[in-house]
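Peer 1: make a model of this:
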Amino acid sequence: MTTAVRKKLIEVSIPLEAINAASAREKSIRHGHPSTLHLWWARRPLAACRAVLFAQLVDDPSAWPGRYPFPEIANDEDAERRRLHRVIEALVPWEASNDEAILNAARWEIARSVAWGLGEEPPPRSDGKAILDYLQTKAPPVYDPFSGGGSIPLEAQRLGLRAYGSDLNPVAVLIGKALVEIPPKFAGLPPVNPAAQAELKRGGRWQGKGAQGLADDVRYYGRWMRDEAEKRIGHLYPKAELPDGSEATVIAWLWARTVRSPDPAAKGAMVPLVSSFMLSTKEGKKTWVEPVIDPAASNGWQFEVRTGALSKVDEAKLKEGTIGRSGGGTCILTGSSMPFSYIREQGQTVGLGVRLMAVVAEGQRSRVYLSPSDEHVRVAESSKPAWEPEGELPNNPRDFKTPNYGMKTFASLFTPRQLVALTTFSDLVAEAREKALTCALDAGPSDDARALHEGGIGGEAYADAVATYLAFAVSKSSTRSCTLSIWETGMGRLAGAMGRQALPMQWSYAETNPLAGAGGDIAGTAISVAENLQNLGRVGPGQLKNLAAQKNSFANTPVVISTDPPYYDNIGYADLSDFFYVWLKKSIGATWPQLFRRLTTPKDEELVATPYRHGGKDGAETFFMTGMLEALAAMRGAATEGEPLAIYYAFKQAEVGSDGITSAGWASFLQAVVSSGLIVDGTWPLRTEATNALKAAMNALASSIVLVCRKRPADAPVIARADFMRLLKRELPDAIDAIRRAGVGPVDMQQSVIGPGMGVFSRHAKVLEDDDSAMTVKTALALVNRVWEEIENELDAAFDAETQVALAWYGSYGFDARPSGELITLTTAKNTSDRALFQSGVFENLSGRAALVGRDKLPADWSPAADKHLTVWECVQHTAARLNAENGGTEAAARLVAQMGAKSADALKLADRLFHVATNKGWSAEALVYNELAEVWPKLEDAASAIAVGAGQAAPAQRGLFEGVA
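Peer 2: Next up, the predicted model:
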């Protein structure tokens, strides 16, 4: 029977472990990943976005009791839920991004939920085209009003849905258009460049899919730009002479900033500010720069490159350089100190200088480091840029450090030679566009003469598209062609700026050769852009707009809202993105006139609580709360009634307090959510960082939380604090059990419990305190955390007596041996005996001493079915031991679970309890064992069901992911 609002999968259960694992792994994917198109900060992992969208749109089995795809599980909601989990588990790996079999399986599940909600039958499961057509016409569109790097609209599009997004920042909008909007316009078209057209005319056949033709043109014209640039500015990048007299291509020039020594004995000499003198720290290839005092040299010293063996002491000394993070610098001529205050004063008045430290050339098998050359200095100084970016850097002392030292403009972040190169590349984008236009018109004349920004799809628009992706290549290369790039001594390569969300001061920097084929090479950067592009444009259209979320009227409603708003007082992306905006404006300002109509990106409406922009902390908080409330209220008004909203919240690692997860940012954001008329229906913690072990504190926060929200009815009741507490105590136990069954590990439980707890709070119009004032979100969070802890503590009394004794002993002594008398005291309190505990195999008798039996001592032939007095403690410890690959792994552990019966649910609760005990004791290795056990338990139960079927027992059959509907 259909209900007005059907529960969606995301409101009940998702395979969090698989989503987090795929999200973390995605960080290591480079070739073809959207992050390689262009940098955008805090981009949500595609795996997480894909899974969340799927779970937002697919009905939970409880919405259709008994109406499941397979008759065998018609009366088992959990079995159907686990089947949907397996769909997600197949969907989230990076390799599934363009796997049509996996994607169609997921699309059909969405189409099925949409169809049943409309009282229709879904399209055939095997007809991919019919499924896509159905989703494009019947499924609600997805909208992300804080689209940022475009991950959410891109994944909505990949799932076959209509994808919309918007952002205040024009750089973000252009990235989103390049991912979602442009590729489908030119999907299936062959490349137009002369080489490709010549091949086609010789009888070749274009076999590309999606935007692969456009990608081929980007590669072609990127190489043309590089070759043309070498003709024009190649003389600015001379080769280096090697010790044997031969010549080699220079990869990079390494420079050090200099400042006038404050010591009169130095006679006004400019001395180096070097963060480290090491050039290569590879074993057997140690190379460093040595400052040599030479009265005949400029300023009385010179740099010389040395290679050879180094003691650890000498290497450590060289790594100290002449300037550190604290205390300032040291004059190499006199040893006098140069405090940061002095260096800042010099930078802001007379300016800092630079000195060439070393030249890095391409050897036959490795990098070759050479001492500075006067000729190379002369060539660098001969560069005269005809254009430079306009604009001052922001007054943002937290994230922009260079203005402290006199580098206050965008132009000051680049050397003259870098400005010449980037300007040349920017000019070549326009020339490449004209060439692409000529070829496009020759290849297939079109009546559509509209530009791309006008919605065109003809030759003009195609040339605009080629230029857009080439401009991204120029913009990307600017991070490696600026004075904030550094040389990675361990890897022997250049690392670009924006390694973190700031522009720090770099005392020694690396200047790349953008024509050498190494980091920052324009042709190579264009190829990386094309690698991303060739995977796009295979599904339906999408649209991105330049619009502030708090002013969004959502013309195309209702929509499914899935979004990642800015964090309360996180980085100001508008300030940072100006670094790219100035070069994109230079390259394609005329191609996208509306996006680049300003001198820099818009700042005033950016929803970040930035004190320096809003007159202090209080003004910044008021601005954020007002704007976020407006944005969330607009989302609530635009959202569908049938699907929940998904709102990502990025956590900082320091946001755990004594009362649980509380902070000004978190409480302010959650308050805005509740005040906008939304109910927080669930919270799922997402982890995007790969870790081999839990962090030392064991309570490290996930990278972000996904809040699942519904609209609060206008007639929601008002309740008192006492009623709120009663509801929490009544509802949280079942909610916590459901979260455990979903495979959420204990380490993530605190964040996950926020959802059902805040669900109780936010479904009421108000919760009144004893003085009739409205309870704040921060207070509600603390109360939810308190009730959760009470529930966890009450679990102990529900376990069998032996397990209660073992748990109490473990909390005091772990697996250490203690006098038997202490065990007798515990057993008396629990109405059992030490003899019973020895016989059960929970404890071992050590002749006057006792200890819990360690997992390494457990018998390998233990069986729950054969144990005459089965305890929950044994179930947990034996299963944890069997999970070890040497002891049989998952299959062996599942066989134990298959024999536990009702004890399985209690074992999962005990694993969670033991995790918290181990965490509080600081036993990281033990805590990790129980966290992993809790996370894998649902899979063990799945495997146990299959084992039971094989043994002839009654259990639901587990069907394959792509098997047809019976």
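Peer 1: from here on, contacts and neighbour counts on C-alpha atoms
Peer 2: OK.
Peer 1: number of residues surrounding the closest residue in space to Gly300 that isn't next to it in sequence?
Peer 2: Excluding its sequence neighbours, the residue lying closest to Gly300 (Cα to Cα, 6 or more residues apart in numbering) is Asp294, at 5.1 Å. Neighbourhood size, Asp294 [other Cα atoms under 10 Å]: 12.
Peer 1: another one to check against the first:
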Amino acid sequence: MTGKLLERVVQSAKRKTADGKPVCSDAEVLFVDSLVIRALNKENEQRAENQRLTEMLKTKYPDISDNPLLLSWETENRPLPQPWPNLDDMLPVQRVMGDPARAKALMGFAKKYQIHFPGNLYGYDRAFQKLAAPLQSAPPSSSAAGLTVLDPTSGGGSIPFEALRLGCNVIANDLNPVAAIILHSTLDYPARFGVKLAEQIELWGKKLLARLDEELSIFFPDVAPIPAREKKSLEKHLDKIPESVLQFDQENVTAYLFARQVICPHCGGEAPLLNTCWVSKKPGDAWGIRIAPDGKSKNGKAYFETYQMCEGKGPDGEDPDFATVRRGVGICIHCRQAVSGDEIKTQARGESSHGRWQDRLYCVVASRFEPELDKHGMPRRFKSGIRKGKVRTRKIRFFRPPNDTDLKALEDAEKALAERWENWKSRGWIPTEKIPFGQKTSEPLRYGMSRWCDMFTPRQLLGHLTLIEGLNDLSPRILEQLGPEKGRAVVTYLQYAIDKGLDYNSRQTRWIPQRTSVSGTFGRHDFSLKWTFGETIFIGPSSGAAWGLSQVTDAYKGIASLLSSAHSQIKKGEESRIRIYNGPATHIPQISDHSVDLVCMDPPYYDNVQYAELSDYFYVWQKRTLKDLYPEIFSRRLTNKKEEAVANSVRDGSAKEAKQAYQRMMGGIFAECSRVLRADGLFNLMFTHKSQDAWETLTRSLIESNWIITATVPVESEFAASIHQKHKAAAASSIFISCRKREQNQGFPAVWTGIGGSGVQRQIQDAVEAGLKEFEPLHLNPVDQMVACYGRALRVFSEQWPVMDGDDSVNPVRAMNEASRVVSAYQIRRITANRLTVDDLDSESAMALTFFGIWGLGEFSFDEALNLSKSLNISILSKNAGYRVEGRMMGMNKQIPGNRSLGAAEETAGFHAPLIHKGSKLRLARPEERNPDRLSNPQTGWDILQGLIREYRKGDIPLARPYLEKHIPDNRHVVLDLLRIWGAEAGHPDLKKEAENILFYFNSIVERGMRPSKASDV
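Peer 2: Presented below is the predicted three-dimensional model:
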């Protein structure tokens, strides 16, 4: 039980009889009422669904029928015994500790077999929803109350937020003005004004939306009759009650989809650029878009039609994967000739003789309602509740091409914007600031968006500017009625509601067909060009603007509820425990020396996100409503990029200089943290970046600033389905690094290789091996395991720093390479159950197996692979077709068109090397991608493994047996061990089954002590 039921248990335990005696003195109970009965019914429904899932799984994958995890899940989901208890019965309650490791294992199981276990597998609410225990009850030695916590790079403020909930004095700082305003909104205002401020946010927000509805209604067509195709479907649905058709003959538009369109330089025709024709990938309700040319050979027009799909195709065989732009090159739907990337960019910037490209509305997303019918074809009605007697309805989403009304609304909006432009510009409300050239902002500049207002279509800009005008008009009234502080808070939250619309209504959004919804501008942490984009409607109760207001209001209520304790203390007259600063983390003069107990930070991750460049998108809008309220924060034209602690090769001139600048600025931050921290204080920082280069730069700054790493702990923190993580060999865990001040430097440096194995190298090996044993219960993914071991190695290294190897200084990379070597050896022992070690394998097989154990068949960074190979004393060499494996090397082929090795004949397909190089990424070649001649004449154990699998796929055991007998008569166990690893680690049920089939045959031959001599043996 969680939530309301759990709260009722606590109340029920205190319930008393009529004579005032406790109902139950030493046990918790739950009294049965209608809510409990509904919960029991819902639980049984859920269990029945889970049982159905397990039966489906066992039917589809018979080999997992005895899987312990599945069996325990099946047992747990047996139906609850009936009949149910009577109302007012008393049920004893037993509390059981949650098992997050098992929940995580179930999630992994579900992901592997592509199913969804409904409900909350953890069995308890998320951690942040649980308020901290009363601090007064904690022993003084363990209480955080009164401690001073600093986060010098606070961002959105999650660290100071939790510190505030624990009763700490909080200091939050961030260089970014957008982040600084967020800190006021997530820490200061909720603690000062409490949940009730939400009423004022909602009240004034509705006034702002009412003005928007009044001024923009003519630019968003109101409810209209549904299209002919939908009406035909409705009439069929209501064939028993045709008089009801008129009642439901109305559509509600929810979104508009746009594509970029250029003029074909060859035929002069309209060339819309769609990178997909999918508009919905919802199971059972998939839709596509058809681009229909008018058939003219010159100056042709393009039209759009929508269609529902059946078995992945349109009614006339249309392919929704069809695209008119790929890799930046377009194709004209009229003459079928290519439109070059340069021509597209030229038209985007308005520099082409063919004119400027345009935003073309190609699809309208709408919905309608229809009644649910009973078996007699009559409408079903609610039988109880506030809607008793009303017809039950269901929403039908559909997609249609734009009509004349839609197109006229766009034209009218563009005219209205032009009419109001000069007035709004004179009042300084239009963000006409130039977009500066930067690492992330170079992309919009390349496609003609030179000002921040160019990120929006005319209708979007009209809507956003109407809201800005409305908020500026309302602000004086809000400040007058609520006072300067509370009024400032309300105006700030209303600007956040506008910001929500800015995020979801721009030329940088994306339409997500899997969810049939618009994705925000920053779904990818960049300004990359979006060939198609979505627009939500601005007016009405279901508008994007109304949604933005509800999102902000709900978020405020949640935050304020979690800070209720801090609010209560302020209401009692206690001084606020929050200090917020906006400045560089390298210099925070407002904080006294040695005044902070804990520094806790989530530092900028090298070149991971260019926060300042991205934040300008919101900054230019926020300063138009908030500048007078926060003059010290909105004093600059754009955000401060010069002092931002990130690696920015555009700002700094080159990748090398960017690395040096990042290291220098991080060193400055760490030095400032040392200044303000007490001598016995603790410094905690979180690090998620998986790049060894980022680790080396961060830790060098840390160690050279006289910090000793005392502990490293991996904590799962990233959303696995995030677009930043998806399809990448990415670190899904943050590593929490704890540091203490170095009291004084050693009088002499430590040695890397000491006499009798006593040097730092040996200590790192011991620390990493101990860490691997400690991490086993956590079931970390291999990349996280490697990153966590970096921390163990750096702990030893920082304690002994400086370290010398002869006359050469040892840098942190050397320590991490040593950790990589230990981890790779461990991986090979682990996945072969100690049957194989690196020394048992040739160099290519050892390296391939190590890569496979860590990254599987996915992509991984060339730099990380190179560092890992160096730790094993194996060279990764780029080779042409037909190379020979010589010495401690692993061959690598560059991927070129046709999936063949560089130097191979055009007709010779497949990669000779087991490793494929493309761009800055590597991956292992699959068996079917390898060159047949190389596998027919294998040079390594990995070649034989992949050749064996390839032969099995071609002709089952009859072809696999002679291949194996020919190539490994004496070392069969090595390749069979590799095959076991392949099946266990490949991560797909089909590959596992394939490996098991081969192993079953060859193991049975070994057990019989003979080779097959007749066909029946095969």
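Peer 1: on that earlier part again, how about the contacts made by the residue nearest to Gly300 of the first structure?
Peer 2: Shown in contact with Asp294 of the first structure (Cα atoms under 8 Å, 6 or more residues apart in numbering): Gly300, Trp301, Gln302.
Peer 1: these in strands, which ones?
Peer 2: Trp301, Gln302 (DSSP state E).
Peer 1: among the contacts of Asp294 of the first structure, who's most crowded?
Peer 2: Gln302 (22 neighbours).
Peer 1: can you tell me how far that residue sits from Ala358 of the first structure?
Peer 2: Distance, Gln302 of the first structure to Ala358 of the first structure, using Cα to Cα, to the nearest Å: 11 Å.
Peer 1: how about Pro611 of the first structure?
Peer 2: Taking Cα to Cα as the measure, Pro611 of the first structure falls 42 Å from Ala358 of the first structure.
Peer 1: same deal with Lys384 of the first structure?
Peer 2: 22 Å.
Peer 1: more crowded one of the two?
Peer 2: Ala358 (23 against 12).
Peer 1: residue in the second structure matching the more buried one?
Peer 2: If you follow Ala358 of the first structure across to the second structure using TM-score structural alignment, you land on Cys363.
Peer 1: was I right about that match contacting Val253?
Peer 2: No: with contacts counted by Cα atoms under 8 Å, Cys363 of the second structure stays clear of Val253, the gap being 10.9 Å.
Peer 1: so where does Lys425 of the second structure fall, helix or strand?
Peer 2: helix 404-426 (DSSP states H and E).
Peer 1: for that helix, buried residues please.
Peer 2: By neighbour count on 16 or more other Cα atoms under 10 Å, the buried set for helix 404-426 of the second structure is Asp406, Ala409, Leu410, Ala413, Glu414, Ala416, Leu417, Trp424.
Peer 1: which one is the fifth one nearest to, not counting chain neighbours?
Peer 2: In space, Glu414 of the second structure comes closest to Pro458 once its chain neighbours are excluded; the distance is 5.2 Å by Cα to Cα, 6+ apart.
Peer 1: got the contact list for the counterpart of the one you found in the first structure?
Peer 2: Aligned by TM-score structural alignment, Pro458 of the second structure pairs with Pro416 of the first structure. Shown in contact with Pro416 of the first structure (Cα under 8 Å, 6+ apart): Ala380, Glu381, Ser383, Lys384, Pro385.
Peer 1: next, count neighbours for Pro631 of the second structure.
Peer 2: 11.
Peer 1: the first structure: which residue goes with that one?
Peer 2: Per TM-score structural alignment, Pro631 of the second structure is aligned with Pro593.
Peer 1: so stretch 822-838 of the first structure matches what in the second structure?
Peer 2: Taking TM-score structural alignment, stretch 822-838 of the first structure hits no residues over in the second structure.
Peer 1: also stretch 679-686 of the first structure?
Peer 2: Aligning stretch 679-686 of the first structure against the second structure (TM-score structural alignment) gives residues 708-715.
Peer 1: over to stretch 639-647 of the first structure?
Peer 2: The aligned range for stretch 639-647 of the first structure in the second structure is 677-685, by TM-score structural alignment.
Peer 1: average gap between that stretch and the first structure?
Peer 2: Comparison of stretch 677-685 of the second structure with the first structure after fitting gives an average deviation of 2.0 Å (mean Cα distance after the TM-score superposition for the first structure).
Peer 1: that older thread, now distance to Ile571 of the first structure too, for the contacts of Pro416 of the first structure, in TSV please.
Peer 2: Formatted as TSV, the contacts of Pro416 of the first structure follow (distance: Cα to Cα, whole Å):
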residue	distance to Ile571 of the first structure
Ala380	35
Glu381	36
Ser383	35
Lys384	34
Pro385	32
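Peer 1: out of those, who's nearest Val560 of the first structure?
Peer 2: Pro385 (49.2 Å; Cα to Cα).
Peer 1: quick one: contacts for the closest one?
Peer 2: Here Pro385 of the first structure is in contact with Pro416, Arg417, Leu419, Val420, Thr423 (criterion: Cα under 8 Å, 6+ apart).
Peer 1: one more: Gln800 of the second structure?
Peer 2: Residues counted as contacts of Gln800 of the second structure (Cα under 8 Å, 6+ apart) are Pro749, Ala750, Val760.
Peer 1: since that was my last question, I'll sign off now.
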